[in-house]
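**Q** Take a look and give me a structure for this.
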Amino acid sequence: MKKEGKTLILCEVFYPEDFIINDLARQWQKEKKDFEVLTRTPSYPFGKVFDGYKNRVYHTTELGSVKVHRVPVLQGYQKSMTIKILNYFMFVFWSTLVALFIGRKFNKVFIYQTGPLTLATAGIILKKIYKADVTIWTQDLWPETVFACGVKKTKLISVPLDNFVKWVYKNCDNILISCEGFAERIHKFVPEKNLTFVPNWSLMKYEPKKEVELPGEHNFTFAGNIGKVQNLDNIVRGFNYFVKENPSSYLNIIGDGSYLNELKEIVEQEKIPNVNFTGRIPLKDMSDYYKASDVLIISLVDVPLYERMIPSKFQAYLTTAKPIYSIFKGEVSHIVDKYEIGYTAHPSDVEDIAQGFSKFKELSEEELSIISERSQYLSDSVFNRERIISNINNNVWTN
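**A** Below is the predicted model:
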């Protein structure tokens, strides 16, 4: 067994950007782990450099006592696919250059992969040159994500992409997957590798502080980003069938996003009653809204890539011990059915969605209590923060 050494966290996003890697880094600080971070100048999600930061070729900042090495970002990537792609390559170039310069002092690399797998390049090069052990925690599945974003799948593109993906995973000593559904696909590239299921945990503490009144006697709530992929057009149409016979029920949609105005137009034009748009609610107040809700909704469109994913919203929902309505094919619906913590529906079947609403309305107090106990168990076991971090530590620091 190798001794603990100095670790480099390699990631495209880091504090003050809001990702789970920040929580892990703070925990490592408490445990007095010896590590530094290599990332970009913060700009997510607005595509604009945060106030108080400079977009230099290279500079360092600090998170507590931890040194954070930063490389530049091309601003405006939220509105331009060209800029977004250029950013991927620019990060590979600058992070590799900086890693070569500072890499000699690290014997371990921890790659937090939220987006393009290309960010792993610098970590693999450190392995090749300085013999560093590499652990990757993959949050996104390549090359599927590339084609899901609209890139046409041709042999000219897919062959080099597949070879690159295989090269990355083959050179990782430990592969941590945030969704069990990733395993089958990754094993096609590296069948000899052991994969470890390391899900995300909830960053939200369920701590209701005040009473919030939602408009219905029975409140279904969707909370989060309101984009096209969240499938909310089918949800409101399914709710429309249901609410005609259940006029005291409300669908509450909490959040903001690029599809909000279009969704409001659908509700207005199709005269769908009892849909309550609250707008964005501060994270510190979300516990109050969850407490006021009877059922929490999680949904994505019917795209094969999403079937393998567990959105972090799911873990936040679990902490509330409320029934979960999964309008979602794949991983999340499998968990909801397996642990019997709610109901599921096909994301493209509006009538099936409507029937799902009816099932929740019929739940007795005893059944709701059982669901609450099961959700709490799942949150305290599979998605328990302390257990997950311990699992990460066993892979990064002691292997």
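**Q** only C-alpha atoms for contact and neighbour calcs from this point on.
**A** Fine.
**Q** So residue 296 sits against residue 317, correct?
**A** Yes: between residue 296 and residue 317 there is a contact at 7.0 Å, judged by C-alpha atoms under 8 Å.
**Q** shared neighbours of the two, anything?
**A** Residues touching both residue 296 and residue 317 by C-alpha atoms under 8 Å, 6 or more residues apart in numbering: residue 324.
**Q** And for the longest helix anywhere in the chain, what's in contact with it?
**A** Ranked by residue count and defined by DSSP state H, the top helix of the chain is helix 81-102. By C-alpha under 8 Å, 6+ apart, the residues outside helix 81-102 that reach it are 12, 38-40, 57, 71-78, 116, 118-119, 121-123, 125-126.
**Q** give me that answer again for 6 Å
**A** Counting contacts by C-alpha atoms under 6 Å, 6 or more residues apart in numbering, the residues outside helix 81-102 that touch it are 74, 77, 119, 122.
**Q** These into CSV, with extra columns for distance to residue 274 and secondary structure?
**A** Below are these laid out as CSV (distance: C-alpha to C-alpha, whole Å; DSSP: H, G, I helix; E, B strand; the rest coil):
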residue, distance to residue 274, secondary structure
74, 43, coil
77, 37, coil
119, 45, helix
122, 52, helix
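**Q** Name only those of these that count as buried.
**A** Listed as buried from the contacts of helix 81-102 are 74, 77, 119, 122; burial here means 16 or more other C-alpha atoms under 10 Å.
**Q** Next, give me the two most distant ones among the residues you listed.
**A** 77 and 122 (21.8 Å; C-alpha to C-alpha).
**Q** sec struct for residue 9, please.
**A** Assigned with DSSP: H, G, I helix; E, B strand; the rest coil, residue 9 falls in the strand class.
**Q** Could I get the contacting residues of it?
**A** Residue 9 makes contacts with 37, 109, 110, 111, as judged by C-alpha under 6 Å, 6+ apart.
**Q** What separation do you get for it and residue 392?
**A** Distance, residue 9 to residue 392, using C-alpha to C-alpha, to the nearest Å: 13 Å.
**Q** State the helix or strand in which residue 158 lies.
**A** helix 155-170 (DSSP states H and E).
**Q** Need the residues that contact whichever helix or strand comes after that helix.
**A** Moving toward the C-terminus from helix 155-170, the next helix or strand (DSSP H and E) is strand 174-177. By C-alpha under 6 Å, 6+ apart, the residues outside strand 174-177 that reach it are 135, 136, 137, 138, 195, 196, 197, 198.
**Q** want to put them side by side, so please do this one too:
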Amino acid sequence: MLKKKYDLAIINRSFWPQSEILGEAKLRLAERVAEDGRACVIAQAKIDVKGEALRQNRANKVKFYVAKSRSDSSSGLVRRIFDALLFGPYVFLTLCRARPKHIYISTNPPVVVPFLVYLYCKLFHADYTYHLQDIHPEITNLVLPMNRLLFRFLRRLDNTTLRNAKNLITLSNDMASCLRRISGTKAKIHIVDNPGFETTVGSVEKRKTNDLVFCGNAGRVQQIPNLLKGIETYLKRGGRLNFTFIGGGVYASQIKTLSEKQSQVAYLGYLKPSIANNIVSEHRWAILPIQDDVAQFAFPSKSSSYLASGCKILGICGPETSVAKWIEALGVGAHVHADPEAIARTLGQIELSPAEREPTEFRSKPKTQTIQTFVEDIEKILASPKLS
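**A** Here you go, the predicted model:
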């Protein structure tokens, strides 16, 4: 069999510097491996990632293979799927050239690219670690219902990938249980929180001056229409709280429209995490919405960032979801059904609570995941820098 050229290949469609949190984390992981071994990155971007790394004196020993990207999180679903499918052949051919002995692959993009990683590893006797930030094709099927045969075909592909992984990583126990149930995998499943914004002690402990913030992708499973209706109902009844929205997504135009109608709603659009972090930390509460039937297949990525910024959490979800249980277990806020009337009532209760005018105090200080601790967690799972 051909000799392996790299100890680790990291595959993620979005990467540093455009992905400032997970992208930065995976760049640091590549840098750590490259200190004593050989690491490469396979990604997709609209910019020259290698050139930017050279300008910032980063990842000097890391090899970059970067394909041209033609979509982003605000693009239509069909366009994003097409772009992801084009990335697949590039990944497989690049793996055959680079011949890594271990691959760290995420669900970005899902199903097809991880399955191609499995095929490469089968052909070249390599190993892979599969990190599931969400579970597909289930989430895709909820957003855009598939032909039944296509869904079964994609599920069979992903089950094969799951059963043959050396390690599996996901975000919650509910997601881990779901993976075991749908695939029958016997692989070890590790629970690792996504990293949050890098914060300073001062930014977390400073007095809160604003009320509620939503920061993230205003996408198809975030309950944005019901959330906006709930906020509008609350404000029409004379509510005094203010709301800040940060981020893009398919519902960005609806958020902007509400902000133009209501002076207590501000829409700031997409901001870099380093800027968004400071704004989030000024708020007492952070909004964490997720569609109930999606919660077993995903966990909101902003949860760690909100906690790191010292915000209480208002979950927009059912009481049996992993998000609601997480909020209750940590004692970090409240949750409410994604019903506009229920949301409006809960906002009224928050407004009337005297404690909400004081600095945030949690029942117990929750552990937050930083970029550094995330990299350390992944390193431990991968076993060693050279992955022997």
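**Q** one step back: which residues are contacting the helix holding residue 158 of the first structure?
**A** Under the contact criterion C-alpha under 6 Å, 6+ apart, helix 155-170 of the first structure has outside partners residue 189.
**Q** One more pass at 7 Å, please.
**A** Residues from elsewhere that reach helix 155-170 of the first structure, judged by C-alpha atoms under 7 Å, 6 or more residues apart in numbering: 120, 124, 142, 143, 189, 190.
**Q** Of those residues - the most surrounded one?
**A** Neighbour counts for the contacts of helix 155-170 of the first structure, by other C-alpha atoms under 10 Å, peak at residue 120, which reaches 27 neighbours.
**Q** Just give me the match in the second structure for that residue.
**A** Applying TM-score structural alignment, one finds that residue 120 of the first structure aligns to residue 114 in the second structure.
**Q** Can you tell me how far that match is from residue 377 of the second structure?
**A** According to C-alpha to C-alpha, residue 114 of the second structure stands 21 Å off from residue 377 of the second structure.
**Q** again, but for residue 115 of the second structure
**A** Taken as C-alpha to C-alpha, the span from residue 115 of the second structure to residue 377 of the second structure is 24 Å.
**Q** Looking at those two, which is more packed in?
**A** Legend: neighbour count by other C-alpha under 10 Å for residue 115 of the second structure and residue 377, higher for residue 115 (20 against 16).
**Q** and the next element down the chain from the helix or strand where the more buried one lies?
**A** Take DSSP H and E as the rule and residue 115 of the second structure turns out to sit in helix 112-124. Scanning forward in sequence from helix 112-124 of the second structure by DSSP H and E, the next helix or strand is strand 127-131.
**Q** tally of neighbours for the closest residue to residue 371 of the first structure other than its chain neighbours?
**A** Spatially, and ignoring its direct neighbours in sequence, residue 371 of the first structure is nearest to residue 341 (5.0 Å; C-alpha to C-alpha, 6 or more residues apart in numbering). Close neighbours of residue 341 of the first structure, defined as other C-alpha under 10 Å, add up to 27.
**Q** In this structure residue 341 of the first structure contacts residue 375, no?
**A** Yes: between residue 341 of the first structure and residue 375 there is a contact under C-alpha atoms under 7 Å: 6.1 Å.
**Q** hang on, isn't residue 368 of the second structure packed against residue 310?
**A** No: Residue 368 of the second structure is beyond contact range of residue 310, at 10.1 Å (criterion: C-alpha under 7 Å).
**Q** higher neighbour count, these two?
**A** More neighbours surround residue 310 than the other of residue 368 of the second structure and residue 310, with 29 against 18 (other C-alpha under 10 Å).
**Q** What is the equivalent residue in the first structure for the more buried one?
**A** Structural alignment places residue 310 of the second structure opposite residue 321 in the first structure (criterion: TM-score structural alignment).
**Q** Contacts only, for that match.
**A** By C-alpha under 7 Å, 6+ apart, the neighbours of residue 321 of the first structure are 372, 375, 376.
**Q** mind checking how far the aligned partner of residue 299 of the second structure in the first structure is from residue 141 of the first structure?
**A** Correspondence of residue 299 of the second structure to the first structure, assessed by TM-score structural alignment: residue 310. Counting by C-alpha to C-alpha, the gap from residue 310 of the first structure to residue 141 of the first structure is 12 Å.
**Q** Repeat that for residue 190 of the first structure.
**A** Residue 190 of the first structure is 14 Å from residue 141 of the first structure, by C-alpha to C-alpha.
**Q** and if you look at residue 338 of the first structure?
**A** Residue 338 of the first structure sits 24 Å away from residue 141 of the first structure, going by C-alpha to C-alpha.
**Q** which of those two has more neighbours?
**A** More crowded of residue 338 of the first structure and residue 141, by other C-alpha under 10 Å: residue 141, with 25 against 10.
**Q** host element of the more buried one?
**A** Using DSSP H and E, residue 141 of the first structure maps to neither a helix nor a strand.
**Q** if I line the two up, what does it land on in the second structure?
**A** Alignment note (TM-score structural alignment): residue 141 of the first structure maps to residue 135 of the second structure.
**Q** Spit out the contact partners of that match.
**A** Neighbours of residue 135 of the second structure in contact, by C-alpha under 7 Å, 6+ apart: 297, 298.
**Q** what about residue 268 of the second structure, neighbour count?
**A** With other C-alpha under 10 Å as criterion, residue 268 of the second structure counts 16.
**Q** Can you give me the distance of the nearest residue to it once chain neighbours are set aside to residue 277 of the second structure?
**A** Excluding the flanking residues, the one nearest residue 268 of the second structure by C-alpha to C-alpha, 6+ apart is residue 246, at 5.2 Å. Separation of residue 246 of the second structure from residue 277 of the second structure (C-alpha to C-alpha): 10 Å.
**Q** Quick check: closest non-adjacent residue to the counterpart of residue 349 of the second structure in the first structure.
**A** Aligned against the first structure by TM-score structural alignment, residue 349 of the second structure finds its counterpart in residue 359. Excluding the flanking residues, the one nearest residue 359 of the first structure by C-alpha to C-alpha, 6+ apart is residue 343, at 7.7 Å.
**Q** With that, I have no additional questions.
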